[in-house]
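J.: 3D model of this:
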Amino acid sequence: MISSVLPTYNRAPLAFVKGAGSWLETADGTRYLDLGAGIAVNCLGHAAPELVETLTEQAQKLWHVSNLYEIPNQQRLADMLVDKTFADTVFFTNSGTEAAELAIKMARKYWYTKGQPDRYEIITFEGAFHGRSSAAIAASGGEKMTKGFGPLLPGFTHVAWQDLDAVKAAVSDKTCAIMLEPVQGEGGIRPAGDAFLKALKQISEETGCLLIFDEVQCGMGRTGKLFAHEWAGVTPDIMMVAKGIGGGFPLGAVLATEDAAQGMTLGTHGSTYGGNPLGCAVGAKVMEIVATPEFLAEVNRKGGLMRQKLEGLVAAHPEVFEDVHGQGLLLGLQCKVAPTEVVAAGYEQNLLTVPAAHNVLRLLPALNIPDEEIAEAIARLDRAAAAIDGKAA
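T.: Model (predicted):
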């Protein structure tokens, strides 16, 4: 008999009733150190006091009015994002998948508005994850995402990750955009690299096709810059944001230049909940904290500290781990065993981690995780790896 909750997840036998900072707690009081942060969502940890206060204050005033009316909190957050980024305009969603839908629509409508409706093809990359809607799975293209859901939305050309020659060969007079994650998350914490992003920007400028960055997982301070593409010194035309922007409250956004957004006129897109007073109040508080040079400098320092300790862990367990890669507090442990085996061993040490593709274990702690909790996390990973070593022996 099917469960009352649709069984689309292979859930761990764990249920948490409360959390604080980097810790989650079960009903019996057992505490787990969380290096997943809701898959890069809880950027300030669980039940961050500043966010609790902001949400509570807003909840006592106004929850929802819809976008039939002006929403001051939405305007404030949009102004903050425009001030801190390349963007001229922002549309708020509830998730990264919704942001992907709009980004795809916006790119195609751009060329339709310019009198070139046949320019609708979008180049995407192997290993991509842009969400689970019909458009997003077609953009990702992998069999794991698309099997059984055909016919797929047409108009996507998939090329190998970091293959610049393949990109150049794929660009045609039908290409409307190139879309990628500056650092692939689900794909195994794979940075595109500064040179590759710069080359894509050059192709974009030479051919006129739009450049779309998906910063749902790698954005909002996760790499030590507010957005990961800043490391390469290039800017997109359109960018998708979600996860960390709400600090745990469902919130996403599409940021765009005025030029790229020119086709999105009155009535071309909408969202009942997107940009509601609750979400935008929390998002603005997250921006106030995360988008400061001091906070981002600390993310870089903590990321360096954690990476150094992880490299020692790799050296200590060469049969379990191969190397560590990533940037800031978006880190991946390349495993020689199945990453799910390390996740399971971590549960035994009251440690939470997240698997990814290409045999990678994702480490995505709260961006404000204290140094002593980084040390504790590494100690628990060490014990988990030792248990795996012991089984192998």
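J.: rest of the way, CA atoms for contacts and neighbours
T.: Will do.
J.: Count the neighbours of the nearest residue to Phe196 once chain neighbours are set aside for me.
T.: Nearest residue to Phe196 in three dimensions, chain neighbours excluded: Gln162, at 6.6 Å (C-alpha to C-alpha, 6 or more residues apart in numbering). By other C-alpha atoms under 10 Å, the residues close to Gln162 number 18.
J.: What segments of the stretch 101-250 of the chain are helices?
T.: Ranges of helices in the stretch 101-250 of the chain, per DSSP state H, counting those that start in this stretch, are 134-140, 143-146, 164-170, 194-207.
J.: Quick one: closest of those to Ala40.
T.: helix 134-140 (19.3 Å; C-alpha to C-alpha).
J.: what comes up buried for the closest one?
T.: Ser134, Ala135, Ala136, Ile137, Ala138, Ala139, Ser140 (16 or more other C-alpha atoms under 10 Å).
J.: now the other sequence, so there's something to compare against:
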Amino acid sequence: MISHVLPTYNRASLAFERGEGAWAIATDGTRYLDLGAGIAVNVLGHAHPDLVAALTRQAGKIWHVSNLYQIPEQEKLADMLVDKTFADTVFFTNSGTEAAELAIKMVRKFWDAAAQPDRIEILTFEGAFHGRSTGAIAAAGSEKLVAGFGPLMPGFRQLPWGDMEALKAAISDKTAAVLIEPVQGEGGIRPIADEDLREIRALCDKTGALLVLDEVQSGMGRTGRLFAHEYAGIVPDIMMVAKGIGGGFPLGAVLASEKAAGPMSAGTHGSTYGGNPLACAVGATVMDIVADDAFLAEVGRKAALMRQKLEGLVASHPDVFESVRGQGLMLGLKCKVSPVKLVEAGYAQHILTVPAADNTLRLLPPLNIDDDEIAEAVARLDRAADGLDA
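T.: You can find the predicted model right below:
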């Protein structure tokens, strides 16, 4: 008999009733050190007092009006994002999947307005994850995502990850866009090299293709910069954002240049809930904290500390771990055992982690995790690995 909640998740037998910073407290009172952060969502941990205050203030005023009207909280957050990024304009969504759908529509609308409606091919990359709508799974193209859901939306071509020669051979003046994550999350915490991202930007400039970045997981300070592409010194034409932007409240966005977004006139896209006052009040508070240079510098310092300790962990368990990879506090442990086994062993040590593809364990702690908690996290991972050594 089917459960009342559609059983599309293999859920752990854990339930949490509250949280405090980097700690999630289960219904039986057990405290778990949370290195998943809701899959890179809780960038300021659980129950951050500034976010609680922002949500409470707004909840006492107005929750929802729809985009039929001006929304001052939305305009404030858009101003903040434009001020801190390449973007000239922002559309707010409820999730990264919705951001992906708009990004795809924006690319197609751009070329239709340029009198090239047949220029629809978007180049994407093996191992990518852009959400679970039909458009997003067509973009990623992996068998795990698309099996049973055909026919898929046409217009996507997947290339090998990191293969610049394949990209050079594929891109042309018929290409609509290149869509890429600067750091693959679901694909196994795989960063693209800065020089390759610069070359992709140059190839897009040469052919006229739009560059679309998916920073849903890598954005909002996760890598030590507000957005990961900043390390390469390039700017996209369109960028997808979600997860950390709401600090746990459902919120996403598409950021775009005026050139790329110009054809998206009134009526071409919409969202009932997107950018509602509650979400944007919280998002503006997240931006106030995370976009601060001193905060980002601390993320970088903590990331170096955590990486150093993880390198020691790998050296201590050569039968379990292969290497550390990633950027900032978007880290992965490449494993020699199933990462799912490590996740489960972690439960016994009261630590939460997230598996990913390419035999990788994801470590995505709150960005305000402290040094003692980093040390405690690695100690618990060490104990979890003890039982998995050959």
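J.: For the closest residue to Leu226 of structure 1 other than its chain neighbours, which residues are in contact?
T.: Nearest non-adjacent residue to Leu226 of structure 1, counting by C-alpha to C-alpha, 6+ apart: Met220, 5.0 Å away. Applying C-alpha atoms under 8 Å, 6 or more residues apart in numbering, we find Met220 of structure 1 in contact with Leu226, Phe227, Val241, Gly244, Ile245, Val290, Ala291.
J.: The first one contacts Pro293, doesn't it?
T.: Same thing as Leu226 of structure 1. No: using C-alpha atoms under 8 Å, Leu226 of structure 1 is not in contact with Pro293, being 9.1 Å away.
J.: quick one on the thing from earlier: which position in structure 2 aligns with the residue nearest to Phe196 of structure 1?
T.: Aligned by TM-score structural alignment, Gln162 of structure 1 pairs with Gly162 of structure 2.
J.: Next, the contact list for Gly21 of structure 2, please.
T.: Leu44, Gly45, His46, Ala47, His48, Pro366, Asn368, Ile369.
J.: ok, these in structure 1: which stay?
T.: Mapped onto structure 1 and checked by both residues aligned by TM-score structural alignment, their matches' C-alpha atoms under 8 Å, these keep the contacts Leu44, Gly45, His46, Ala47, His48, Pro366, Ile369.
J.: Mark which of those are part of strands, please.
T.: Judged by DSSP state E, strands contain none of the kept ones among the contacts of Gly21 of structure 2.
J.: The longest helix seen in structure 1 maps to which residues in structure 2?
T.: Once structure 1 is assigned using DSSP state H, the helix that runs over the most residues is helix 293-316. Residues 293-316 of structure 2 are matched to helix 293-316 of structure 1 when aligned by TM-score structural alignment.
J.: Superposed on structure 1, what's the mean shift for that stretch?
T.: In the superposition with structure 1, the average deviation recorded for stretch 293-316 of structure 2 is 0.2 Å (mean C-alpha distance after the TM-score superposition for structure 1).
J.: Show residues contacting that stretch.
T.: 221-226, 289-290, 320-324, 327-329, 331, 367-368, 370-371, 374-375, 378, 382.
J.: Of the residues you listed, which belong to helices?
T.: Members of the contacts of stretch 293-316 of structure 2 lying in helices (criterion: DSSP H): Ile289, Val290, Asp371, Ile374, Ala375, Val378, Asp382.
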